[in-house]
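> the following block contains a protein sequence and its predicted model.
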Amino acid sequence: MRIGRGDGVADEAEAIPHGGDLGAARRSFPDAPEPWIDLSTGINPVPYPLPPFEASTLHRLPSPDDLAGLKRIAAAAYGAPSPDHVAAAPGTQILIETLPRLVPWSRVAVIGPTYAEHAAAWARGGHTVEAVPDLAGAADATVVVAVSPNNPDGRVVDSRALRRAVASGGLAVLDQAFVDLEDAEQAAPGPGLVILRSFGKTYGLAGLRLGFALAEPALVRRLEAALGPWAVSGPAIAAGCAALADEAWRRDAAEARGRDAARLDRMIHRAGGRIIGGTRLFRTAAFDDAPGLFRRLGEAGLYVRRFPERPDQLRFGLPPDKTAWCRLSRVLR
């Protein structure tokens, strides 16, 4: 499916719907009980226990040494060859927006269906964008974008196969926002390969706005120049340094969220759902009456993710506590 055109102007498009919009949920279901339980995102519902911030992280601008320390810890956590292979940003979304502006006009293949902002950003950058179902459909592309594990179906793409699918001199973009708690390959950057890693989803701290691109140093420098100075806040640097260095917490979180995902699968099956896929942080399922279930959940103050292009499917994030699990169970029964 053709998404954008290559005349320097992106096709006009409606705003892309995202999870987490509880304002829209309240408008749709004004009589639902409070507090709402937001299951519409893939954010870890059990956040990392941050230590207290030093007051200086708020009082002063982050220094180059502060940022360099974060990049060293991120390189070790993500398996990058060196801190020079790491660009830190205020969330991966800004990296998704910035990359297309640094690349000459290209034919871009986005393996989908997937996170819609990738195709939209490349189209806004004036590139010719096509949604393809797999790597075989990307044969003529100079840029190939894949999300692995994919949102919303959890599909995994091998990074070596992705790099082979790109012509010499081209670019492969691998968004691994959901890989931290999975058993899937955690890819390392190399020539022609950019890897995007999300901090907020894994650590349940999406509001801090922190993300990373792993790439060859020359591209890292261009990304950092495009983002400008002080792109990452002092509190985000402090949080990233603490959390990314805590390997034990990450292992425990992977095990705990795996148990939660299995529990959610059992509840979905009992409700007549068919699991399409997902990760340890979300599950996507098909239902015979998905619109009706979405309405019943909304009336009960539970917000899940629906997909206009796939009205038979719903995506469920993980409930954060016993009360939320019980509310979800009552509706699914």
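On my side now, so go ahead.

> can we go C-alpha only for contacts and neighbour counts from here?
Will do.

> wasn't D180 part of a strand?
No. When classified by DSSP: H, G, I helix; E, B strand; the rest coil, D180 is found to be coil rather than part of a strand.

> ok, it - how many residues close by?
Other residues near D180 come to 24 when the count uses other C-alpha atoms under 10 Å.

> which residue comes closest to it once chain neighbours are left out?
Take D180 and drop its neighbours on the chain: the residue closest to it by C-alpha to C-alpha, 6 or more residues apart in numbering is T202, 6.5 Å away.

> adding another structure so you can compare the two:
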Amino acid sequence: MHDALRFHGDREVAAGLVDLAVNVRSAPMPEWLAAPIAASLTELAAYPDDTAAKEALAARHGRTPDEILLTAGAAQAFTMVAFGLAIAKAAVVHPQFTEPEAALRAAGVPVERVLLEEPHFALDPRAVPADADLVVLGNPTNPTSVLHRAETIAALARPGRALLVDEAFADTVPGEPESLVRNRNLPGLMVTRSLTKTWGLAGLRIGYLVAAPELIARVSSAAPLWPVSTPALAAAVACASPLAVAAEREIAERLAADRAHLVHGLAAVPGCVVAGPPASSFVLVRVADGTRIREALRSGGWAVRRGDTFPGLGGDWLRIAVRDPATSDAFLKALAREVGET
């Protein structure tokens, strides 16, 4: 079980394969981002100072710097939460990104899985155990691409409970209409964010946690010294700028069109069921004999993400990253050919 939780899409990728398995945008880095990262390399003799990055991210989200914790990728925040908070019982809403559960189990926290029902994977707050003092879910959720309503998630908050919402893909939704990152009124709310997806910074490792100052202080107790490098902090400042936020929205709008193109093509593949409706940079589909089809696609030059390592899914589920229409069209032909051989 634990090994499956630690499986991620990068393990599907190999030389010669078209990568539809990793949800990271691969466009060239804009100069306004590349320049400060490059300039920061002259400052590597000094220990990292996250002051400017906290201030920039706080300003972006209408928060204060003491409500921001910088992390080496959003995934590191899950480990800090697991070890920094005294959690008696965690409820993890699945299918979702598996690192939160892996971190909780590593910390010895009892975990109860809340499995959402296919194919829409809609969240029902009543399904979450009342005695859970930590609830974890993604929005939009990886791998389902489902966007839950903010008020539905808010119904999970209560005094004495921490509510951790993974918004690593929130910036893939134009305008971020269901984001809770600006909400100061929900007790125990913690929001993780990532800068690695839209800006192609997975190798730099930069993310952050947003929460009330007292929660940030508790989670910070489990943080390593200087968890975020100077180049990553420079990227955080640049990505929090108004220029970056406007660019993110334009990218999200183009992404929505590319996703609609992919979903339309998937609907024409016999027996292909699309989860959702999808709202992010990836689409989850179910096809009969999915394991064979995934392996056949790989033999034909296509890497897609297997679904059976996500709790609540099986081998017939595949996650497909949204790419440009030409790439999607070529993939759809390959998929239709393999499905026709089932």
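Received the coordinates, thanks. Everything numeric here is computed off the predicted structure, so don't read it as measured data.

> sorry, back to before: counterpart of the residue nearest to D180 of the first structure over in the second structure?
Aligned against the second structure by TM-score structural alignment, T202 of the first structure finds its counterpart in T198.

> would its match count as being in a strand?
No. Under the criterion used here (three-state DSSP), T198 of the second structure is coil, not part of a strand.

> wait, it touches P28, no?
No. The criterion here is C-alpha atoms under 8 Å, and T198 of the second structure misses it with P28 at 11.1 Å.

> ok, those two, which is more surrounded?
Counting neighbours by other C-alpha under 10 Å for T198 of the second structure and for P28 shows that T198 has the greater number, 23 against 9.

> show me what contacts the more buried one?
24-25, 171-172, 248 (C-alpha atoms under 8 Å, 6 or more residues apart in numbering).

> overlap between those residues and the first structure?
Retained in the first structure (both residues aligned by TM-score structural alignment, their matches' C-alpha atoms under 8 Å) from the contacts of T198 of the second structure: 24-25, 171-172.

> quick check on these: which are buried?
Judged by neighbour count, with 16 or more other C-alpha atoms under 10 Å as the criterion, the buried members of these are 24-25, 171-172.

> ok, average deviation of the longest strand seen in the first structure from the second structure?
Among the elements of type strand in the first structure, defined by DSSP state E, the one spanning the most residues is strand 310-317. When the second structure is superposed, strand 310-317 of the first structure averages 1.1 Å from its matched positions, counting by mean C-alpha distance after the TM-score superposition for the first structure.

> which stretch of the second structure lines up against that strand?
When strand 310-317 of the first structure is compared against the second structure (TM-score structural alignment), it corresponds to residues 314-321.

> now do the buried residues in that stretch.
Neighbour-count burial for stretch 314-321 of the second structure flags 315-321 (criterion: 16+ other C-alpha under 10 Å).

> out of the buried ones among the kept ones among the contacts of T198 of the second structure, flag the one nearest to A106 of the second structure.
Distance ranking of these against A106 of the second structure, using C-alpha to C-alpha, places V24 first at 26.5 Å.

> aligned partner of the closest one in the first structure?
Structural correspondence for V24 of the second structure with respect to the first structure (TM-score structural alignment): I43.

> before we move on, what about V210 of the second structure?
Taking TM-score structural alignment as the alignment basis, one finds that V210 of the second structure is matched in the first structure by L214.

> tally of neighbours for its match?
Here the count is done by other C-alpha under 10 Å, and L214 of the first structure has 30 residues near it.

> now do the contacts for the residue mapped onto G125 of the first structure from the second structure.
With TM-score structural alignment as the criterion, G125 of the first structure lines up with A107 in the second structure. Each residue near A107 of the second structure by C-alpha under 8 Å, 6+ apart is listed here: 82-83.
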